[in-house]
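Asks: Predicted structure and sequence below. I'll ask about it afterward.
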Amino acid sequence: MTDLSRRTLLLAGGASLGLAACGNGVGSNGAAKIDARVDATRSYMLRNFTSSQQLLDKSVGVLYMPLMTEAGFGVGGAFGRGALRINNVTVDYYSAASASFGFQIGAQQYAHALFFMTEKALADFRRADGWELGADARYALPDHGAAIGTDTTTTLAPVVVQVFGQSGLIVGASLAGTKYTRILP
């Protein structure tokens, strides 16, 4: 790889991560701001995706990530902050970050919620220094208010991820590989 292409790759990666941090108020999100965003996200989700209430009723905790900003051009990144709620009370704050490499171009923002369906899944998440979304999660992608899959298979998964509120366009990137870390807002 030549120096020029290495520099281009590093600049593209830096720009992608910089764009991912924009709009998330890196360094300026206090607890009150995160909680306000989580309240709005939860209300939006329940209002627009009514089957989310079924997941909420069966879950032991939910991590809401109200605003994830993702950008990529070969190298990509995403960042957001949110709150873990048990019985709709915030117990911890988390950041989510991901990096990716490959065929991808574009930028988008979205929200997602991780529904912890078992006490063990929630305890493992809270105990970890940094938790990476893995194969034990099921994805429920609502489509314009349509019901998400809340059948027995989905609700027996330890963690169910619901992604919603997407705006923008990115090709070739995914939520897989996102790392969640406890933060002090």
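Replies: Looks like it came in fine. Worth saying up front: this structure is predicted, and the values here are computed from it rather than measured.
Asks: From here on, just use CA atoms for contacts and neighbour counts.
Replies: Will do.
Asks: What's the separation between residue 94 and residue 127?
Replies: 13 Å (C-alpha to C-alpha, to the nearest Å).
Asks: can you map out the strands along this structure?
Replies: Counting by DSSP state E, the chain has these strands, from start to end: 61-86, 89-116, 130-132, 137-140, 159-171, 179-183.
Asks: putting a second one here so we can go through both:
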Amino acid sequence: MTKITHILNRRTAAAATLALAGLAMAGCTVNNHEARSTPTEQRAEINSAADGALSRLYTAAPESKQLVRDAKGVLIFPQVLGASFIVGGEYGNGVLRVGGRNDSYYSVASGSLGFQAGAQSQATILLFMTDEALQKFRNSKGWTIGADANVVVAKIGANGHIDSNTARQPVVGFVLNNAGLAGGVSIQGSKITPEPNL
């Protein structure tokens, strides 16, 4: 192993450690609140926030309502909290809905390297458009976007229409921030894990 490779490996490990620490610090308020809430209360909060996220999506992209209806499963993370200062991380809880009913609960987490400082919150909505894509997701104990399946983030044209190629993909994603639909956002590398205690 060359000296340069060794240095790069050490920097990568340090960045990953900082990202996890950032996630832990950013999630302190959320975790403290969740520690005081019962699982029933947490599920109710997630479900209510998920309804709000879907309403925002339908306002921002009206055609998404039909896509949601056609989807075999809809995974909604209504509030993915992120914080970054060179090294960042994101975390949030969400609900999988199948046939319009709440089915099970999940968490999403990711770390990243970048040069933006600050904190943000966004909603992430994944639509499983085929039975095969949904079953693969449900049968996994941990599912990483980009590794276990590709998720195509929906492209919205200037006329507000969803790109037709997007709608034909097995898994379609939408990302909403405070300004509305976020374009050009990558959610690759996000790890989704079942939360059996919710």
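Replies: Received the coordinates, thanks. Everything numeric in this text was worked out from a predicted model, so none of it was measured.
Asks: Who are the contact partners of the residue most central in space within the second structure?
Replies: By C-alpha atoms, centre = their mean, the second structure has its centre lying nearest to residue 124, at 4.4 Å. By C-alpha atoms under 8 Å, 6 or more residues apart in numbering, the contact list for residue 124 of the second structure reads 76, 77, 78, 79, 80, 173, 174, 175, 176.
Asks: at 7 Å what do you get?
Replies: Residue 124 of the second structure sits next to 76, 77, 78, 174, 175, 176 when contact means C-alpha atoms under 7 Å, 6 or more residues apart in numbering.
Asks: That one corresponds to which position in the first structure?
Replies: Under the alignment (TM-score structural alignment), residue 124 of the second structure pairs with residue 112 of the first structure.
Asks: do you know how far residue 180 of the first structure is from residue 125 of the first structure?
Replies: Here residue 180 of the first structure is placed at a distance of 9 Å from residue 125 of the first structure (C-alpha to C-alpha).
Asks: what do those two both touch?
Replies: Joint contacts of residue 180 of the first structure and residue 125 (C-alpha under 7 Å, 6+ apart) are residue 131.
Asks: Which one's more surrounded, the two?
Replies: residue 180 (24 against 18; other C-alpha atoms under 10 Å).
Asks: Mean per-residue distance, stretch 43-60 of the second structure versus the first structure.
Replies: Here the mean offset of stretch 43-60 of the second structure against the first structure after fitting is 1.7 Å, by mean C-alpha distance after the TM-score superposition for the first structure.
Asks: Looks like residue 77 of the second structure contacts residue 92 (just checking).
Replies: Yes: between residue 77 of the second structure and residue 92 there is a contact at 6.4 Å, judged by C-alpha atoms under 7 Å.
Asks: Compare those two (neighbour count), which wins?
Replies: Set residue 77 of the second structure next to residue 92 and count neighbours by other C-alpha under 10 Å: residue 77 wins out with 27 against 23.
Asks: Chain neighbours aside, what residue packs nearest to the aligned partner of that one in the first structure?
Replies: Mapped onto the first structure by TM-score structural alignment, residue 77 of the second structure lines up with residue 65. Take residue 65 of the first structure and drop its neighbours on the chain: the residue closest to it by C-alpha to C-alpha, 6 or more residues apart in numbering is residue 82, 4.4 Å away.
Asks: and if you look at residue 123 of the second structure?
Replies: residue 78 (4.4 Å).
Asks: got it, and residue 138 of the first structure?
Replies: Residue nearest to residue 138 of the first structure in three dimensions, not counting chain neighbours: residue 160, with 4.8 Å by C-alpha to C-alpha, 6+ apart.
Asks: what residue of the second structure matches up with the one you found?
Replies: Under the alignment defined by TM-score structural alignment, residue 160 of the first structure is paired with residue 172 of the second structure.
Asks: Nearest approach to residue 48 of the first structure belongs to which of the strands of the first structure?
Replies: strand 159-171 (9.6 Å; C-alpha to C-alpha).
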